[in-house]
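> give me a model of this one.
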Amino acid sequence: MIPSESRVIYVAEALPGSGKSAKFIDALPTLIHTSKTLYAMPTNALIKELALAIKLKAGISPLVITSDTVDHVTVHLEKVLAANTQPLVMITHEALRRVEPRLLGGWELVVDEVPSVSDCKSYIFDSISYLGSLGNYLTVDSKKKAALKLENIALVENMIKAKDSSALSDSALDVLKAMLTPKCGVEVEAQTNKGKRLVRIVRYRDFLPAFSYANSVHILANNVQDTLLGIHATYQGWQFEPSLFTPEFDGYGKRVELHPFLTTKYSKTQSMMQRNGKPADTWDEGVQLADWLRCITAMVGDEKGLAFAHQWMQYNFSESITKLPIDSRGINGYQDRHIAICLQHGNVSPDDALSFHTLSEMLGVPVAEVRKAIEFERFYESTLQAVARTSLRDRSSTEPVTLFVQSMDMAIYLQQKLGRLATINTDLVMTPWEKQESEKKKAKAQQQAEVISLLIEKGMSRQDIAIDLGIPYPTIKRWTKGLEQAA
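Below you'll find the model as predicted:
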């Protein structure tokens, strides 16, 4: 079967816990008589949970192919797809990416949650470790792109196959593996003054080939088109239409109170700001975020809640607050919690941003769109998934939910998503503590003011001011552009 020319992705977009999977289960008795379905999910645990629900509710036992059920997932899956006899097969996103896409001909594909497309990471090597490991095996061109030396390809392949990493660090071995991986690039930055060298692995997981060969593609998620997968598909000519698995959902039906932290953009730098106007290098109880969290602690007391934060946030929560990973998809068992504290941020680090141009070339997507999609996934989507771990999605609970979120922007976003019963409470909102101007900036501002004063009030020429103050003439011209000298 040739790839589909229609290039349509059917999307069932609805909030977490709104019934997307339930709608699929309801449709199963009809589907199994008319089609063969491949259902992909993020993790083994989620597959196990849904497979049980399908058996209990629909009386159907899906074939589960994961590392928990077979030894060689890809080989086993490809045999099953080729046989084309099983009515319902359940696999992970990663298995879907690895399988030969042409074998999906004749199958309906359902993808639960949006797969992660970007897979970029970076390592710092000092000059000795770089030369002693990577420097022996690769070359780097003028565009910073690395390639294995021809005479070393077989050697590196054998090292990796034999899992012989005794002479190499885990990071060096990871870089060499990446250089042998399709759709993966390695880039090496110039050595810094301190002898450090940044090595970046830029890779993307391409699901579009599988989508192309499947009879139809359905993605069940909160948001598809704003993610990197959605943007990639859009630029490759795919269209989006509603899925038959879209549930009828009019909100969670319970009161939600949103408490934002900052009036402006949320970031690690601002969170770590001290009252003296300097951001702390490591977590300190005097930073602005700690001040806000103390207010929360006083407000919630001993009530049980959840907190989602990066490792740099080391606030000492009480035992009643459970700290969970940033990527909370598939984490269940906390629907008795009515409080969530969301502190994840979507800001891109300078090291991350260095990979965007290469990722842009790989995906055929503009750099600005790559950045926008990644920030959306890290900030908005991650936060929405986090709040859904609480009793928010528990239909049997009527108790109000309290959400402490990063900023007014996030509070407004969640209010729009959660509907008419969600309100924003600004009692705890904080204006950012001001960053103190550096002495260098202060001196420059004073100098610039003096230049303008000498020109306008004293009537000195720009040339004389430059000589008198020892400032380059072009700088004087730039600072006084458009200003008239006094008569």
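> going forward, measure contacts and count neighbours with C-alpha atoms only.
Noted.
> ok, the residue lying closest to Leu168 once chain neighbours are set aside - contacts?
Ranked by C-alpha to C-alpha, 6 or more residues apart in numbering and with sequence neighbours excluded, the top spatial neighbour of Leu168 is Ser133, at 6.3 Å. Ser133 makes contact with Ala167, Leu168, Ala172, according to C-alpha atoms under 8 Å, 6 or more residues apart in numbering.
> out of the residues you listed, which is most surrounded?
Ala172 (20 neighbours; other C-alpha atoms under 10 Å).
> quick one: the strands in the stretch 301-450 of the chain?
305-308, 321-324, 339-342, 401-407, 422-424 (DSSP state E, counting those that start in this stretch).
> out of the ones you listed, the one nearest Arg102 is which?
Of all these, strand 321-324 sits nearest to Arg102, with 38.8 Å by C-alpha to C-alpha.
> enumerate the positions of that closest one that are buried.
Ile321, Thr322, Lys323 (16 or more other C-alpha atoms under 10 Å).
> how about CSV for the residues you listed, with distance to Arg255 added?
Formatted as CSV, the buried residues of strand 321-324 follow (distance: C-alpha to C-alpha, whole Å):
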residue, distance to Arg255
Ile321, 21
Thr322, 22
Lys323, 24
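> quick check, nearest of the residues you listed to Val429?
Ile321 (20.8 Å).
> is Gly237 in a helix, a strand, or coil?
coil (DSSP: H, G, I helix; E, B strand; the rest coil).
> which of the strands of the stretch 301-450 of the chain is buried the deepest?
strand 339-342 (a mean of 26; mean count of other C-alpha atoms under 10 Å).
> which among the contacts of Ser133 gets closest to Phe125?
Ala172 (8.8 Å).
> one more, please, to line up against the first structure:
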Amino acid sequence: MIYVAPNKVIHTAISAPGAGKTQALISQLPALLSAGRCIVLALPTKILSTDIVSRLPVGIDHYVINSDTCYPNPVGPELQAALGSRTNKLIITTHASIFSVPPNMLRGWMLVVDELPAVVGFPDFPFTPSGLDTLFVHTSERDGHLHIREGCDAAIETSLKIFRAAKSGAKQTSMLSEEGAKIFTCLLNGNPVFIGAKMDNGKRHVHAVEEYSHWKIFAAANEVHVLAANIDGSLFDEFAQVHGFTYTRSIFTPVFEGYNSLITIYPAMPKGRDYSKTKAEKIVGDIAINQYETIPFTVVDAILKAALQKTNGTPLLFSNDWAGFKWLNKKTVHVCSIDSRGLNDYQGETDAILLFGGNPSPADKRSLQYLATKYARDFRHAFAVTRLLEPSLQAATRTAVRVRGNTQPITIFVQDERVADYLVKTYMPNAVIDWSFSQITPVQPDGRKVEDPRKAQVFELFDQDMRNADIVRLTGVSRGSATNWKREWKALKAA
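I've put the predicted structure just below:
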């Protein structure tokens, strides 16, 4: 028997968002299919299938397989059957679906992956004591890890089977939570699962490092193409190197002549300071959302409020769920998902506001340390590229900047210097970084309590002998703040 070495080459089409990578693929499909090639196109989300299908040349037979087209049946069996029969030479599916099939199903196929797939996960859940009791039925704790109890593998598999049946609507009841099912799955797959110390509220964090088996799929396919804005320095890149893959230029790489727009980038955080949830959630005052209720006003609230005063049209807003913005009239912005790949609905807008974080949590840091020890390499920068920098590039380029021929000025409010530099170093070399906006962000470099920007105005109103109730109505500060500040004002006057 002749031994055929597994495929260890990835053809990469690296170019800017909006440069035409997907169109370069579509335009070459007729020739490739006529030459007898069998092609699987894997998209990051099923929503993108409709757009791809609408752009296919007339007469191109295709088969879309995802959870919508297969409902109520599972995707896996139908996708495997299609790959095995090769009746359809062009299959359009999702990342999640193609990376769930047995690797040998990809033999004989050209696999085209649109956008970088996730190659490692860091699931992390806070478990209540009762939730932990459910886990400990089949696991034990040792050296900060959870381990499957001897002889309990089959019991865990049964628990997961019942959970999936109950979730699909079968008349079964499962005591397992979604989080518990994830942790059990990680344990069965041999992934390390860590358990943290008991917190004040009685909960304990359970987290895992979940390395995906995409590389077996890549090795089995006849040819692999990845279309992406950037690979260098990402988690995908790090793990490709770990698994011995090399890159070569893809035939689907489009020509990119650069963005034509005048781009101004406004970092929100002062130079040298990183944006983080801790800094963004710091309370700097309060704000009235109606005549009866006030809510805390945070640093991220102040950033957004100031940014909205400098934008035109309806800006795109990208933020984490923890930034509630209860005071915001959502009709004044387009609220967008942080994972904005394929979002092409707002190409007429010229402004984007990026207020999401991407720093590793304490659990993420422990997971990155585990990987560093396992592979003798540092994954921290790759984490930042994958979780913060690359999503920020994708978000910024959902605007009119991606439209060829656009000459309207583009304004992008970004989190900090890291993101601003990344945009300039990748696809916006002529952009201007303007630090003036960061000067009004209410943060102090020495970590002292941030002064509410309305305090000086309230002191002036006290000087005018205005009543507390009128000051609250005019400025939006809470009654408590007004009372406290009046004491401080009187003390200053008496000094």
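> which one of the buried residues of strand 321-324 of structure 1 is nearest Val75 of structure 1?
Nearest member of these to Val75 of structure 1, counting by C-alpha to C-alpha, is Lys323, at 38.1 Å.
> so which helix or strand takes in the equivalent of Ile231 of structure 2 over in structure 1?
Taking TM-score structural alignment, Ile231 of structure 2 has Val224 as its aligned residue in structure 1. Assigned by DSSP states H and E, Val224 of structure 1 falls within no helix or strand.
> who's in contact with Val224 of structure 1?
Val11, Glu13, Val114, Gly230.
> now Trp215 of structure 2, what's its secondary structure?
Following three-state DSSP, we place Trp215 of structure 2 in the helix state.
> hang on, the earlier thing: out of the strands of the stretch 301-450 of structure 1, nearest to Glu450 of structure 1?
strand 401-407 (39.4 Å).
> in structure 2, what range does that closest one match?
So strand 401-407 of structure 1 sits over residues 410-416 in structure 2, by TM-score structural alignment.
> now swap in stretch 89-109 of structure 1 and tell me
Against structure 2, stretch 89-109 of structure 1 falls on residues 91-111 (TM-score structural alignment).
> from the chain's centre, how far out does that stretch sit?
Per C-alpha atoms, centre = their mean, to the nearest Å, the displacement of stretch 91-111 of structure 2 from the mean C-alpha position of its chain is 23 Å.
> ditto for stretch 38-55 of structure 2
Stretch 38-55 of structure 2 has its C-alpha centroid displaced from the chain centroid by 20 Å (C-alpha atoms, centre = their mean).
> then stretch 383-401 of structure 1?
On C-alpha atoms, centre = their mean, the centre of stretch 383-401 of structure 1 falls 22 Å from the chain's centre.
> so which bits of it are buried?
383-394, 400-401.
> list the contacts of that stretch.
So stretch 383-401 of structure 1 is contacted by 16-18, 252, 254-257, 306, 308, 326-329, 331-332, 334-340, 342, 344, 403, 414 (C-alpha under 8 Å, 6+ apart).
> before we move on, what about stretch 205-222 of structure 2?
Contacts of stretch 205-222 of structure 2 (C-alpha under 8 Å, 6+ apart): 6-8, 10, 99, 102-111, 119-127, 183, 186, 191-197, 224, 240, 243, 363, 367.
> end to end, how far does that stretch reach?
Length of stretch 205-222 of structure 2, first residue to last, C-alpha to C-alpha, to the nearest Å: 42 Å.
> show where that stretch falls in structure 1, residue numbers please.
Under TM-score structural alignment, the match for stretch 205-222 of structure 2 is residues 198-215.
> how near is the residue nearest to Leu168 of structure 1 to Val175 of structure 1?
From Ser133 of structure 1 over to Val175 of structure 1 (counting by C-alpha to C-alpha), the distance is 10 Å.
> same thing with Asp250 of structure 1?
48 Å.
> cool, His232 of structure 1 as well?
25 Å.
> which parts of the stretch 301-450 of structure 1 are helices?
With DSSP state H, counting those that start in this stretch as the criterion, the stretch 301-450 of structure 1 has helices at 350-354, 356-363, 367-376, 382-387, 408-418, 439-456.
> with neighbour numbers in mind, choose between His232 and Val175 of structure 1.
His232 (26 against 21).
> please identify the helix or strand for the more buried one.
Using DSSP H and E, His232 of structure 1 falls in helix 228-235.
> could you find the closest non-adjacent residue to Pro30 of structure 2?
Ile60 (7.1 Å).
> which residue lines up with the one you found in structure 1?
So Ile60 of structure 2 corresponds to Ile60, using TM-score structural alignment.
> now its match: how far from Thr74 of structure 1?
24 Å.
> more neighbours: these two, which one.
Thr74 (21 against 18).
> give the contact list for the more buried one.
Contacts of Thr74 of structure 1 by C-alpha under 8 Å, 6+ apart are Ala95, Arg98, Val99.
> my read is it is in a helix, agree?
Yes: assessed by three-state DSSP, Thr74 of structure 1 belongs to a helix.
> what's the match for it in structure 2?
Checking with TM-score structural alignment, Thr74 of structure 1 has Gly76 as its match.
> quick one: the counterpart of Ile341 of structure 1 in structure 2 from Arg398 of structure 2, how far?
Using TM-score structural alignment, the equivalent of Ile341 of structure 1 in structure 2 is Ile353. Separation of Ile353 of structure 2 from Arg398 of structure 2 (C-alpha to C-alpha) stands at 11 Å.
> quick one, which of the helices of the stretch 301-450 of structure 1 is nearest to Ile25 of structure 1?
That would be helix 382-387 among the helices of the stretch 301-450 of structure 1, by C-alpha to C-alpha, at 21.9 Å.
> ok, average deviation of the closest one from structure 2?
Following superposition, helix 382-387 of structure 1 is found to deviate from structure 2 by 0.7 Å on average (mean C-alpha distance after the TM-score superposition for structure 1).
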